[in-house]
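# fold the following, please.
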Amino acid sequence: MNYWLIKSEPNTYSWDDLVAKGTDHWDGVRNYAARNNMKEMKVGDLAFFYHSVKEKAIVGIAECVKEHYPDPTTDDDRWVVVDFSPKEKLKKPVTLEDVKADDRLQGMDLLRLSRLSVQSVKKEEFDIILEKSQS
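You can find the predicted model right below:
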């Protein structure tokens, strides 16, 4: 299993929107690195759902339920989507400041590649974030 982080502006598409839909495709990605990450996703992989812009916090965990296929929002065949379902809302959001304050997370893509909308997350990082969300 692989772990990921997907970012969205909550006023555009929030965790609650995904929960309301039940399953939805992750579309609109127009960055090659983010697209390549999506192409690596497998059914069962887990992704942190991150509210960007003002909130800047990991708020939930989504599960990949369908691997990449052509993005239905464009005719350009370079772009893909994957389908996610909500798995779990975090007990407590983990903010960007929480991540920055933890020395164990200094290599996390969230800090190194801050503008990338679809990022890989190491298993150790995933576990640390989960731990932080419980306290």
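
# going forward, measure contacts between C-alpha atoms and count neighbours the same way
Will do.

# what's in contact with the longest strand along the chain?
What stands out as the longest strand in the chain, according to DSSP state E, is strand 80-95. Here strand 80-95 makes contact (C-alpha atoms under 8 Å, 6 or more residues apart in numbering) with 15, 18-19, 22-29, 35, 38-39, 41, 55-71, 129-130, 132-135.

# name the next helix or strand downstream of that strand, please.
Counting by DSSP states H and E, the next helix or strand C-terminal to strand 80-95 is helix 96-100.

# now the other sequence, so there's something to compare against:
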Amino acid sequence: MAYWLFKSEPDVWSWDAQVAAGEAGTHWNGVRNHLARKHLMAMKRGERGFFYHSNEGKAVVGIVEVIREYYPDHTDESGRFGMVDVKAVEALPHPVTLDAIKAESALAQMVLVNNSRLSVQPVTDEEWALVRKMGGL
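Sure thing, here's the model as predicted:
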């Protein structure tokens, strides 16, 4: 099973909005970066990812699960990009800030540290376990 990180600006789509979407979840649309698209295409139903608040807060705040695999993004007029659907699974008891992640030497190679602008990123098994632990899970 692969793990992921989904970045969202909280004033556009927040963790609270994701939670409010309930079991039906919501689509993760608007991705227009080719590498991020490649990651979306690789996702399988049941895989999990961190929900990361970017710009404001800059922290991992929750965990989501992929509930629908890659399909066309209805907001993309070019037809080149797609999306997945995700649902909220659980909040981190203690949000894990970008500063805390950068301060942890074991996370020095995490994509979030080295390519923080990428909106959808892979997370290794080791990174997944450590960030969960840092967040109180």
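
# care to give me the TM-score?
The TM-score (TM-score structural alignment, normalised by the length of the first structure) is 0.98; 135 aligned residues with a C-alpha RMSD of 0.9 Å.

# one step back: now the buried members of the contacts of strand 80-95 of the first structure.
15, 18-19, 23-27, 29, 35, 38-39, 41, 56-68, 71, 129-130, 132-133 (16 or more other C-alpha atoms under 10 Å).

# quick one: which of the residues you listed sit in strands?
Short answer: those in strands (DSSP E) are 24-26, 57-68.

# which one among the residues you listed gets closest to residue 108 of the first structure?
Of all those, residue 108 of the first structure sits closest to residue 58, with 13.3 Å by C-alpha to C-alpha.

# any idea how far the counterpart of residue 87 of the first structure in the second structure is from residue 107 of the second structure?
By TM-score structural alignment, residue 87 of the first structure lines up with residue 89 in the second structure. Separation of residue 89 of the second structure from residue 107 of the second structure (C-alpha to C-alpha, to the nearest Å): 23 Å.

# what is the aligned counterpart of residue 71 of the second structure in the first structure?
Matched by TM-score structural alignment, residue 71 of the second structure corresponds to residue 69 in the first structure.

# what's the average distance of the longest strand of the first structure to the second structure?
Superposing on the second structure places strand 80-95 of the first structure at an average distance of 0.4 Å from its equivalents, by mean C-alpha distance after the TM-score superposition for the first structure.

# next, the angle from that strand to strand 57-70.
For strand 80-95 of the first structure against strand 57-70, the angle by axes from the mean of the first three to the mean of the last three C-alpha atoms, to 10 degrees is 170 degrees.

# tell me the buried residues in strand 80-95 of the first structure?
80-87, 89-90, 93-95.

# and what about the residue lying farthest from the centre of the first structure, helix, strand or coil?
Largest separation from the mean C-alpha position in the first structure: residue 75, at 24.3 Å (C-alpha atoms, centre = their mean). State at residue 75 of the first structure, reduced to three classes by DSSP: H, G, I helix; E, B strand; the rest coil: coil.

# repeat for the one 3 residues further on
Reducing the assignment to helix, strand or coil with three-state DSSP, the entry for residue 78 of the first structure is coil.

# and residue 132 of the second structure, what pairs with it in the first structure?
Taking TM-score structural alignment, the alignment pairs residue 132 of the second structure with residue 130 from the first structure.

# can you check residue 113 of the second structure too?
In the first structure, residue 113 of the second structure lands on residue 111 (TM-score structural alignment).

# next, the angle strand 57-70 makes with the lengthiest helix in the first structure.
Counting by DSSP state H, the longest helix found in the first structure is helix 123-134. Angle between the axes of helix 123-134 of the first structure and strand 57-70 is 140 degrees (criterion: the same axes, to 10 degrees).

# quick one: residues in contact with helix 123-134 of the first structure.
2, 3, 90, 91, 92, 93, 94, 99, 104, 105, 108.
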